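Chemist: sequence-free structure coming up:
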């Protein structure tokens, strides 16, 4: 994970958490999770931010743990949702998570914060933590032409979707599309895949 991005999220955690709270709920993403995730399946939210989606997952029958690289965001999540579980870990390594641990893995708009050369390794690790038959929901913000940083210093890496698929191994693609995220209004690429 890009260290400058982690630092930006940690130091600006309260501002980012408030921004995400004020956005409309990502109803389009939630509909896809309800359609594709295994009900009752052990679930990980990789890059959980302020915990909003971990709370939704737990409320909708997907017992979930949230993971994030930014201590400040984890503090925001733990404060907002004290009964839920949040842990510190980061792509591409996810050192604290064993192989084949989860039935469902959500990784919403995180990949673009990795240097482009780390994307295949990160995707391979997301694949690794899934159990056979498990489902991965993966999305990233589409960056046009060149990698850039925003005003807060967050990295938005440019990479092709083929680089993502390269890391996914023997998975069955269920969805592979670009769309506008209804919550953020940003263009995202969404990929849903099932481990064989």
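Modeler: Perfect, thanks for sending it. Quick caveat, the model's predicted, so the values are computed rather than measured. Residues are numbered from 1 along each chain as shown.

Chemist: Could you use CA atoms for every contact and neighbour count after this?
Modeler: Noted.

Chemist: ok, for residue 131, nearest residue in space, not its chain neighbours?
Modeler: Closest residue in space to residue 131, ignoring its immediate chain neighbours: residue 100 at 4.1 Å, by CA to CA, 6 or more residues apart in numbering.

Chemist: where's the one you found relative to residue 196, distance?
Modeler: Distance of residue 100 to residue 196, computed by CA to CA, to the nearest Å: 12 Å.

Chemist: One more: residue 174?
Modeler: Distance from residue 174 to residue 196, by CA to CA: 12 Å.

Chemist: Please apply the same query to residue 129.
Modeler: Relative to residue 196, and taking CA to CA, residue 129 is found at 13 Å.

Chemist: dump the residue contacts of residue 67.
Modeler: 44, 45, 46, 47, 48, 86, 87, 88, 89, 90 (CA atoms under 8 Å, 6 or more residues apart in numbering).

Chemist: Look at the fifth one and tell me its secondary structure.
Modeler: Right, residue 48. Following DSSP: H, G, I helix; E, B strand; the rest coil, residue 48 is assigned to coil.

Chemist: List the contacts of it.
Modeler: Neighbouring residues of residue 48 by CA under 8 Å, 6+ apart: 54, 66, 67, 68, 107.

Chemist: what about versus this one:
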């Protein structure tokens, strides 16, 4: 699969399911105190007023959460349908369409923080080094990356969600593998969290989060 193939597949999938997705995950952090704690700690590490990009922001719920904690954050996503929801729900926040693999609009070292909250899960493994190199490039020295993903080895294919005629693979990763890739990209991995799945939320695998700093 080429870059254009997986980006097109991801965009098509989320354009189709955006309204149902946003309704189903209306308040995704409400019942997840540990996840909220990680995001709050991340906001404190970046510092009030820090310039942050929420890459693969979807309907903007995490973007809004971080903005409420004092960060100067904007959202980027492939899906215009997702962005329409994000803009409607967060009119004070800037949202743009684009790919997190191509951040040419950002100069080297121009951001204090980068967030990839379950948004690298559609990126083929062979593209991860380039993705993390791009994250590293746009961060200022001392800037922080937050990377969240499902832990595991086997992908899960979502086929015809909510009856829509689309399908997409959700890729799972080993935390140690992701940490190694971040280290190879020049990051200093500072925090690793892995929590058990919450069956009440339909989770069946562990949820992982890494916070890494650009030296």
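Modeler: Perfect, thanks for sending it. These figures come from a predicted structure and were not determined experimentally.

Chemist: Residue in structure 2 paired with the residue nearest to residue 131 of structure 1?
Modeler: Using TM-score structural alignment, the partner of residue 100 of structure 1 in structure 2 is residue 109.

Chemist: One more: residue 11 of structure 1?
Modeler: Per TM-score structural alignment, residue 11 of structure 1 is aligned with residue 16.

Chemist: pretty sure its match is in a helix, no?
Modeler: Yes: judged by three-state DSSP, residue 16 of structure 2 forms part of a helix.

Chemist: If you tally nearby residues, what's the number for residue 63 of structure 1?
Modeler: For residue 63 of structure 1, the neighbour count with other CA atoms under 10 Å is 20.

Chemist: how close does it sit to residue 160 of structure 1?
Modeler: In terms of CA to CA, residue 63 of structure 1 sits 32 Å off from residue 160 of structure 1.

Chemist: And for residue 28 of structure 1?
Modeler: In terms of CA to CA, residue 28 of structure 1 sits 23 Å off from residue 160 of structure 1.

Chemist: what's the answer for residue 4 of structure 1, then?
Modeler: Distance of residue 4 of structure 1 to residue 160 of structure 1, given as CA to CA: 23 Å.

Chemist: more neighbours, these two?
Modeler: Between residue 4 of structure 1 and residue 160, counted using other CA under 10 Å, residue 4 has the larger neighbour count: 15 against 11.

Chemist: residues contacting that one?
Modeler: When contacts are counted by CA under 8 Å, 6+ apart, residue 4 of structure 1 touches 153, 154, 155.

Chemist: give the contact list for the first one.
Modeler: Contacts here follow CA under 8 Å, 6+ apart; on that basis residue 153 of structure 1 touches 4, 5, 8.

Chemist: which SS state does it fall under?
Modeler: Applying three-state DSSP: residue 153 of structure 1 is coil.

Chemist: can you check the one 10 residues further on too?
Modeler: For residue 163 of structure 1, the assignment made with three-state DSSP gives helix.

Chemist: my read: it touches residue 119, true?
Modeler: Yes: look at residue 163 of structure 1 against residue 119 with CA atoms under 8 Å: they come within range, at 6.8 Å.

Chemist: the more surrounded of the two?
Modeler: The residue with more neighbours, out of residue 163 of structure 1 and residue 119 and counting by other CA under 10 Å, is residue 119; that gives 26 against 16.

Chemist: what's around the aligned partner of residue 138 of structure 2 in structure 1, how many residues?
Modeler: Matched by TM-score structural alignment, residue 138 of structure 2 corresponds to residue 129 in structure 1. Here the number of neighbours of residue 129 of structure 1 (other CA under 10 Å) works out to 21.

Chemist: try residue 83 of structure 1
Modeler: By other CA under 10 Å, the residues close to residue 83 of structure 1 number 9.

Chemist: same question, residue 154 of structure 1
Modeler: For residue 154 of structure 1, using other CA under 10 Å, the count is 20.

Chemist: counterpart of residue 74 of structure 2 in structure 1?
Modeler: Per TM-score structural alignment, residue 74 of structure 2 is aligned with residue 65.

Chemist: Next, the mean deviation of the helix or strand hosting its match compared to structure 2.
Modeler: According to DSSP states H and E, residue 65 of structure 1 maps onto strand 64-68. Compared with structure 2 after fitting, strand 64-68 of structure 1 has a mean deviation of 0.6 Å; criterion: mean CA distance after the TM-score superposition for structure 1.
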